[in-house]
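Trainee: this is a predicted model, with the sequence first.
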Amino acid sequence: MSLLRTESEERKALIEVSSYDVTLDFTLGDELFGSRTELAFDCRTPGASTFVELIPHDVTSIVLNGTVIGQSAVRDGRLWLDGLQEHNVLVVEASMAYVHDGEGMQHTVDPEDGRTYLYASPSSSSAGRIYACFEQPDLKAPYRVRVKAPEDWRVIANGAGTDTRDGLHSFAETKPIATYFFTVCAGPFAVQTGEHDGISLGIYARATLAERLREQADEIFTVTGQGFDYYHRVYGIRYPWGKYDQVFVPEFNMGAMENPGCVTFRDEFIFPGRASRAEHLLRAVVVVHEMAHMWFGDLVTMQWWDDLWLNESFAEFLAQQCTAEATEFTEAWVDFSATRKNWGYAADRAPSTHPIAGSPAPDARAALENLDGITYPKGASALRQLAAYLGEDTFLAGVRNYLRAHEFGNATLHDFLQSMSAASGLDLDDWSRGWLLTAGTDVLAARVDGDTVTIERTTPADRPAQRPHVTDVAAFGGGIELGRADVRIDADRTRVHGLDLGASPKLLVPNATDRTWAIGALDEAAQRSIPDELPAISDPTVRGVVWSALLNGLALGTVDPATALDVFDAAWPHEEVEPLLEAVAMFASLFMPGRYFSPARTPSALERIARTGRTVLELEGISDSRRLTAARLVARTSADVSLLRGWAAGRDLPEFLVGDDQFRWSVIGRLASLGEVDDDEIDSWQEKDPSVSGVLRAIAARTRIPTEAAKAAAWARLTSSDRPNSHELSAVAANFFGHSDQQFTRPYVERFFEELPQLSGTLGDMLLHLLTREGFPVSVVEQRTVELAERALAGELPAGVRRSFVDGTSSLREHLRSQERFG
């Protein structure tokens, strides 16, 4: 039973938590672990009743203030407590079940060496699967933790380790933290240690990644140190959590989690093969994103889940800024424009769009539904606008005041805006109403009006809002910047001052520095000019904004896919900013074929994309990272079986890719899609690469084979697993519906909408939402798919599944509209 907001308010008014003392025993086998919780709390109304969250396998004993409580007090995931005193001590001993879907105490076995790894992932409503607790964000308390584990294991927790004897690990008491930040990681982890500015640092990963960890630790330590220096300067408050460990764990459902003192990451961030600069940049952004939370989210925590956006939006904003200003990855904002913002624009035009703030979260699980492109990049863009609106110094003064006023406590959007108003002297109600409390994205179009330029702002008709934009506009001709001017847009038509064109521009780019959240409109004349203009524009941010306008124009039905492909052919080989190069390549190869291009037109589109990739691959004097991006593009799109076979065997490859298992699997995956490899051959490749990555890549390749037998086997794995593995299921879901195998997958479209929701009884909410989102048959661009989705939406669905179906159906309609108009 998910905690209701009304219940959390009643419980907050009744009790105050003093401390947790948690002991976990990981020596009981592969199914269960022991959990003992001693919970001290005060009750403001003695004699009252309340409950703690507890989802045990079996209860050993429950004692409240010295009185034994019967097991019948545990019902529907709650332990009910009656007759509370002013000061209370609850002691619960139980055996708990390990989980395999990432929501609770995750148990994972590395297939490469058979060794076990554990980590606690409480999410918003799973802490009760690990220990007895008051599971809501505004009942924070200090933790003392002890863990019994096999003697050859390392154990990492929020607090620093203080003692280890006979396999019993003890940890220092933490500062007050919320239940969803509690974690323990245990297993035969490899470790690299360091120190920065008096802060003890540790980086952990599976033993089979020890060599890779050793090779990559210096870069992670460097980014970590740069992050600490930046945040100490920005926040004006030293890191408050003692030591700082970063644990790269297997089968993690999220990208990372900001547990104070013990951040957990997907272990794919310890790169198993050659990685592009874009991948290194992404890892740096994620590292400093989680670090930003140590203050904004951990030190000051939201009062309830409806303000989760503030934690994530702020960390997203500061992570981009920190990466761009404090690390070697100065192109972070360009990457944000090309990748993160386009994710957000798609979310904001979907029927499931919602305001950045103020979205109702009636229960704890509902919070997870809005962890999307609105909460992250749109929220970050709004905060970037707020900084521009108020001025950087004033904005930071407000942030520091907010943190100092609420440190180790909880706060709300109202508290944040109060701090900003106090720092600036401005009433921010109107700004907040337009930016934070109203959904939708404005469209900006720049027009030449005589000898002046006018910006036309169009707000969504069904969500009118007054959003001021602090931004700019730039004019180009022959790739040369003819002029640029700052502009503050607070009306539907705004005349731009200070832009002396001097010549007739071929291309006008509103929001050229990408400071605001708005889609740039491209008329037909501008679209015709882009193949010539874009390759010659020297400013990478402008190039990113133009690409974004093209890609969103595809979705809005204002840009012909053939035009976008012409631009790709003309401009992509000249792109030198590698994250932008990679972002455009991913969109061109994964989203346009079979979606914006019909099945009949897809083979020729793929051929052109592959040819462009080979053009870059054969250029002289380019970086290995650019060459890697080009090689991956060719591997995803080429139908040249002879070339792909040679690459799989290690022939005719760039030298740096010889022996790279990850690249080889990309090639094998494409051969599988073409029907050129079978199960036996995939088995032989997996024998050469028994790693976790190899297992997942092999599953993906088998799923992509275009035969009835392969699809039947993959579907059975997805829907009938007795012991589901989250990453293996994700590998099946993400690769099941392709654009070239529809004669075999079309019968499964109806089954997708009928059978996937039924997995809610066996899979966690987060995993099921992930599978239905990644597996949605968005490439089967047919009216029948829309009708089946609508039929499913007319019935009862788990909340996360409904959100996936709504968003997937919206994308399908975009693809259908484009194919009908331009196909």
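Mentor: That came in fine, so what should we check first?
Trainee: CA only for contacts and neighbour counts going forward, please
Mentor: OK.
Trainee: show me where the stretch 1-150 of the chain has strands.
Mentor: 15-25, 32-43, 50-53, 58-64, 67-68, 74-75, 78-81, 87-97, 104-109, 116-121, 143-148 (DSSP state E, counting those that start in this stretch).
Trainee: what lies in contact with the last one?
Mentor: Strand 143-148 is contacted from outside by 19-27, 155, 157, 167-177, using Cα atoms under 8 Å, 6 or more residues apart in numbering.
Trainee: immediately after that strand, which helix or strand?
Mentor: Using DSSP states H and E, the helix or strand that follows strand 143-148 towards the C-terminus is strand 154-157.
Trainee: ok, and what's touching that next one?
Mentor: The contact list for strand 154-157 (Cα under 8 Å, 6+ apart) reads 145, 147, 149, 169, 171, 183-189, 245, 261-262.
Trainee: mind doing that once more with 10 Å?
Mentor: With Cα atoms under 10 Å, 6 or more residues apart in numbering as the test, strand 154-157 has contacts from 117-120, 145-149, 161, 164, 167-172, 174, 182-191, 202, 204, 245-247, 259-263.
Trainee: show me the contacts for Arg404.
Mentor: For Arg404, the contacting residues are 235-237, 299-300, by Cα under 10 Å, 6+ apart.
Trainee: which of those residues count as buried?
Mentor: Among those, those classed as buried by 16 or more other Cα atoms under 10 Å are 235-236, 299-300.
Trainee: how many neighbours does Gly187 have?
Mentor: By the measure other Cα atoms under 10 Å, the count of residues near Gly187 is 23.
Trainee: let me redo that: Gly659
Mentor: Gly659 sits with 15 neighbouring residues when counted by other Cα under 10 Å.
Trainee: which ones are touching Leu522?
Mentor: With contact set as Cα under 10 Å, 6+ apart, Leu522 has these partners: 444-446, 507-509, 528, 530, 546, 549-550, 553, 558-559.
Trainee: mind running it again at 7 Å?
Mentor: By Cα atoms under 7 Å, 6 or more residues apart in numbering, the contact set of Leu522 is Ala549.
Trainee: helix, strand or coil for it?
Mentor: When classified by DSSP: H, G, I helix; E, B strand; the rest coil, Leu522 comes out as coil.
Trainee: nearest to Pro137, of the buried ones among the contacts of Arg404?
Mentor: Within those, the smallest distance to Pro137 is 10.5 Å, found for Val300 (Cα to Cα).
Trainee: test my guess that the closest one contacts Asn401.
Mentor: No - the criterion here is Cα atoms under 7 Å, and Val300 misses it with Asn401 at 11.6 Å.
Trainee: what distance do you get for Ala571 to Pro531?
Mentor: To Pro531, Ala571 is 6 Å away according to Cα to Cα, to the nearest Å.
Trainee: the contacts of strand 154-157 in strands, which ones?
Mentor: 117-120, 145-148, 161, 164, 168-171, 184-187, 190-191, 202, 204, 245-247, 262-263 (DSSP state E).
Trainee: got another one to weigh against that:
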Amino acid sequence: MPGENLTRIEAQERRAIVDTHSYDVALDLTKGPEVFGSRTVVTFSATEGADTFIDLIAREVHSITLNGRDVPLAAFADSRIALTGLERENQLIVDADCLYTNTGEGMHRFVDPVDDEVYLYSQFEVPDSRRVFAVFEQPDLKAAFQFTVTAPEQWKVVSNSPTPEPKKHGDGQATWTFDPTPPISSYITAIIAGPYEEVFSELTSASGRVIPLGVYARRSLWQFLDADYIFEKTRQGFAYYEEKFDYPYPFAKYDQLFVPEFNAGAMENAGAVTFTESYVFRSKVTDATKERRVVTILHELAHMWFGDLVTMKWWNDLWLNESFAEWASTIATAEATEWTEAWTTFNAMEKTWAYRQDQLPSTHPVVAEITDLEDVQVNFDGITYAKGGSVLKQLAAWVGIEAFFAGVAQYFRKNEWGNTELSDLLSELEATSGRELGTWSKKWLETAGVNTLSPVIHEDAAGTITRFAITQTAPADYPTIRPHRLGVGFYNVTDSALERVHHVELDVDGDLTEVPELKGQRRPDLVLLNDEDLAYAKIRLDERSLETAIEHLGRIADPLARSLVWGAAWDQTRDAESSPSAYIDLVLRNIGSETESTTVRTTLAQLQLAANTYVAPEKRSATRAKVADGLWALAQAAEPGSDSQLQFVTAFATAASTPEHWAIVAALRDGERALEGLEIDTDLSWQLLISLAAGEVAHEKTIDEALAADNTAKGGEFAAQAKASIPQPATKRAAWNSIIENDDQPNTIVRSTALGFQHPATVGQLGEFVQPYFDMLLPIWNSRSYQIAQYIIVGLYPAPLANLALRDATRAWLAANQDAAPALRRLVDENLAGVERALAVQDRDAE
């Protein structure tokens, strides 16, 4: 039985039969807290006499009518309604009751603990519009959607089309009838409803149309929303994209809604983008978070063209959405906003993510093989987003940025409101650039794996280079050797800095590339391959360069060059080519002078992983104490009120591992000890409390008192994380049971509980959960929604143990469950890969 799955073959067969025209969807949101009414009228063409099915997940179906004849309710089974004896033109009417969710999938229902107000929003990507109405759930069956919504009259109701004046019923309810949309895919339709606060603005499109703009958030968060700034970034993005894409904004309006308990950063619903409320800042946040919000705003805006106007035929070309939006939002951020170092941020965060993902056993080509919906769920990953974005950056440089944008513009014009494949984009880029891209595509988009580039340097007694070459290697499982365009930078230590003294740019191809133009140069203190970050490849530092980096990295003036060195040092550590102890020294010595917030954020996370998991077990306790001591020293030395001060304090709280550390954390939280410029605001107070819980300094009563003082959704998440962090068998078991034995916790509480469960200071409690973890995998996978199952399977894996027993138990489960769902096996296999890598690095550290 298909269950809730859909295969690519089934979708292709259905597309050969069906051509959708329109949906008229009427939703009744006044039926109570569990269900809502859903009546769908679908008009579609079909092959006469053919049979097919339409998708629906519902509690109850009341009636099904096809072309005026009643269809037996037994036709609804296994998330599908069987449709038989189709005519050339068809009308299907389905009347059902559908379920609200608390998982962030389908129609999510949230009750604000502050004021008990109800807020709803839809989230349909990948296959969840069928949780709200009957639908042919695949991206290449586009149609016009008209929504009619009945809800409490005091609510705001938002969809893809401009919000109409509601018709009041006189009984406290009202009905909103929206205009039909242009032809779009079902996964980017949207309904958002509740007593949201709103503010409006407008802009004039390149077409001369006035585009209404709206920003929405919950009442209890409204005071924290900086709507004027969001409008400013939106206007900058509109101007940039309309110029570069040479295609006016395609929809009637543009609303941005910050919604509760959201799983992702945002979702590109056409004209009605939803964002996580983490982007409404009620406390001080880092510049990394502020910049990420701007990139996300521009990422979703880019989707209005790439994904919404022109959409992939099937999910194997998901990258056509996400990689392009990732690349476009980065270049737009760098060129159209004040965040001019966006490519440094991209290197520090996105490329780090891509390199990590590309070395997992689950790596795949940018154009992934997607056989069914379960496949696509796990492919929202670092390949689809970050590697794809990196490769597109390289492609734009290869064909020339002007030719690239010209090809994209032709792609939009030629395929507007349609569905495409990779070849459709490449053919337009070939036409505008004159370059043949089939070979490039095969090597970069249709093969997996990351290459490693290393310098070969010979010098004479006087220190003059007599030979310089670059070697390229590939992993045995993915042996493709690729062409790269890259720079080589030479850096020397001076009295004031580590400065670049020479740079060349060249093409690298094959296993070995000689670089004769560097012969005769004096060997520098540091050689940096991929200077300026043109290529997608891991780079290696020679021994002298690594020594220079450890001593002087913070003195490199160019933030992108620093980021490249940080990344190279981390890659060598992860690959067990240098010791994690050396990496820890590198970070503690140099991170204090790093100015780029995302570089600091990424590096501190890697520092914690090195200390908690990568160092040899016999050194771990001393190393964790050393790291926490170093972070506290950095916090004290940081500029008062600075971004780095905040990052060092929060990292110190997470790293705390001794009674002395927790005494400092407690004194900071209680106000008995202060750092100039550091405000212990609501969120920071919670982060300090989580640290104290992990150190058994704070207990459940203190956590409950903190929640009473901050009885908000965010406070509830922090409280769940704090309680799960307490290193007592009873509290760990209670945290486990709260999300394994019970299935009523919302998505954000599941995620927060799992985060606390894995707190590194409580690793000693995790051993007893190894067998229960494997016992629960199949039941959880078979009984929970994908999003919740993923949170549990990744979040409760006792990865901090990083020992042979965990490795062997994971291997044994995989060996015994060959027939488990491929998507489930992938998650477990990725967990195993993390442990195996940690063990290899531990061995290197013990040498």
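Mentor: Yep, that arrived. All values reported here derive from a predicted model rather than from experimental measurement.
Trainee: buried residues, stretch 670-680 of the first structure. List them.
Mentor: 670-674, 676-679.
Trainee: show the end-to-end separation of it, please.
Mentor: Calculated as Cα to Cα, the first-to-last residue distance of stretch 670-680 of the first structure is 16 Å.
Trainee: what does Glu436 of the second structure correspond to in the first structure?
Mentor: By TM-score structural alignment, Glu436 of the second structure lines up with Asp427 in the first structure.
Trainee: with Ala821 of the second structure instead?
Mentor: Under the alignment (TM-score structural alignment), Ala821 of the second structure pairs with Pro798 in the first structure.
Trainee: out of the contacts of strand 154-157 of the first structure, which are buried?
Mentor: In those, burial by neighbour count holds for 117-120, 145-149, 161, 167-172, 174, 182-191, 202, 204, 245-247, 259-263, counting by 16+ other Cα under 10 Å.
Trainee: give me the distance between whichever strand or helix holds Ala445 of the first structure and the centre of its chain.
Mentor: Using DSSP H and E, the element containing Ala445 of the first structure is strand 442-449. Taking Cα atoms, centre = their mean, to the nearest Å, one finds the center of strand 442-449 of the first structure at 32 Å from the center of the full chain.
Trainee: what of stretch 396-405 of the second structure?
Mentor: On the basis of Cα atoms, centre = their mean, stretch 396-405 of the second structure sits 26 Å off its chain's mean C-alpha point.
Trainee: nearest to Leu768 of the first structure, out of the strands of the stretch 1-150 of the first structure?
Mentor: For the strands of the stretch 1-150 of the first structure, proximity to Leu768 of the first structure was assessed by Cα to Cα; strand 104-109 is nearest, at 15.1 Å.
Trainee: that closest one to strand 87-97, inter-axis angle?
Mentor: Calculated by axes from the mean of the first three to the mean of the last three Cα atoms, to 10 degrees, strand 104-109 of the first structure forms an angle of 30 degrees with strand 87-97.
Trainee: so what touches strand 104-109 of the first structure?
Mentor: For strand 104-109 of the first structure, the external contacting residues (Cα under 7 Å, 6+ apart) are 98-100, 115-122, 126-127, 129-130, 250.
Trainee: ok, stretch 256-264 of the first structure next?
Mentor: So stretch 256-264 of the first structure is contacted by 157-159, 181-183, 241-249, 265-266, 290, 293-294, 298 (Cα under 7 Å, 6+ apart).
Trainee: again with stretch 643-654 of the first structure
Mentor: Taking contacts as Cα under 7 Å, 6+ apart, the residues outside stretch 643-654 of the first structure that touch it are 658-659, 664, 667-668.
Trainee: hmm, Trp176 of the second structure is touching Ser161, no?
Mentor: No - in this structure, Trp176 of the second structure sits apart from Ser161 without contact. The criterion is Cα under 7 Å, and the distance is 11.2 Å.
Trainee: what range in the first structure does stretch 390-408 of the second structure sit on?
Mentor: Residue span in the first structure matched to stretch 390-408 of the second structure, by TM-score structural alignment: 381-399.
Trainee: list the buried residues for the matching stretch?
Mentor: The neighbour-count criterion (16+ other Cα under 10 Å) identifies 381-390, 394-399 as the buried residues of stretch 381-399 of the first structure.
Trainee: in helices, which of those appear?
Mentor: The subset of those located in helices under the criterion DSSP state H comprises 381-390, 394-399.
Trainee: the strand holding Ala445 of the first structure packs against which elements?
Mentor: Packed against strand 442-449 of the first structure by the contact rule (3 or more Cα pairs under 7 Å, 6 or more residues apart in numbering; DSSP states H and E) you find strand 452-458, strand 507-510, strand 518-520.
Trainee: check the mean deviation of the second one from the second structure.
Mentor: This points to strand 507-510 of the first structure. Once the two structures are superposed, the average separation between strand 507-510 of the first structure and the matching residues of the second structure is 0.9 Å (mean Cα distance after the TM-score superposition for the first structure).
Trainee: in the second structure, what residues pair with that strand?
Mentor: So in the second structure, the equivalent range for strand 507-510 of the first structure is 526-529, judged by TM-score structural alignment.
Trainee: Ala838 of the second structure reaches Asn612, doesn't it?
Mentor: No - under the contact definition of Cα under 7 Å, Ala838 of the second structure does not touch Asn612, with a separation of 10.0 Å.
Trainee: which one of those two has more residues nearby?
Mentor: When Ala838 of the second structure and Asn612 are compared for neighbours, Ala838 comes out ahead with 26 against 23, by other Cα under 10 Å.
Trainee: for the more buried one, what are its contacts?
Mentor: Counting by Cα under 7 Å, 6+ apart, Ala838 of the second structure touches 613-614, 802.
Trainee: among those, which one lies nearest to Phe44 of the second structure?
Mentor: Using Cα to Cα, the shortest approach to Phe44 of the second structure within the contacts of Ala838 of the second structure belongs to Ala802, at 54.5 Å.
Trainee: just to revisit the earlier point, so which of the ones in helices among the buried residues of stretch 381-399 of the first structure is the closest to Arg274 of the first structure?
Mentor: Of all these, the one sitting nearest Arg274 of the first structure is Ser381; the distance, using Cα to Cα, is 31.8 Å.
Trainee: just flag the most distant two among the contacts of Arg404 of the first structure.
Mentor: The widest separation within the contacts of Arg404 of the first structure (Cα to Cα) is 14.3 Å, between Gly236 and Val300.
Trainee: and Phe306 of the second structure, how far from Trp315 of the second structure?
Mentor: Note on Phe306 of the second structure: its distance to Trp315 of the second structure, by Cα to Cα, is 14 Å.
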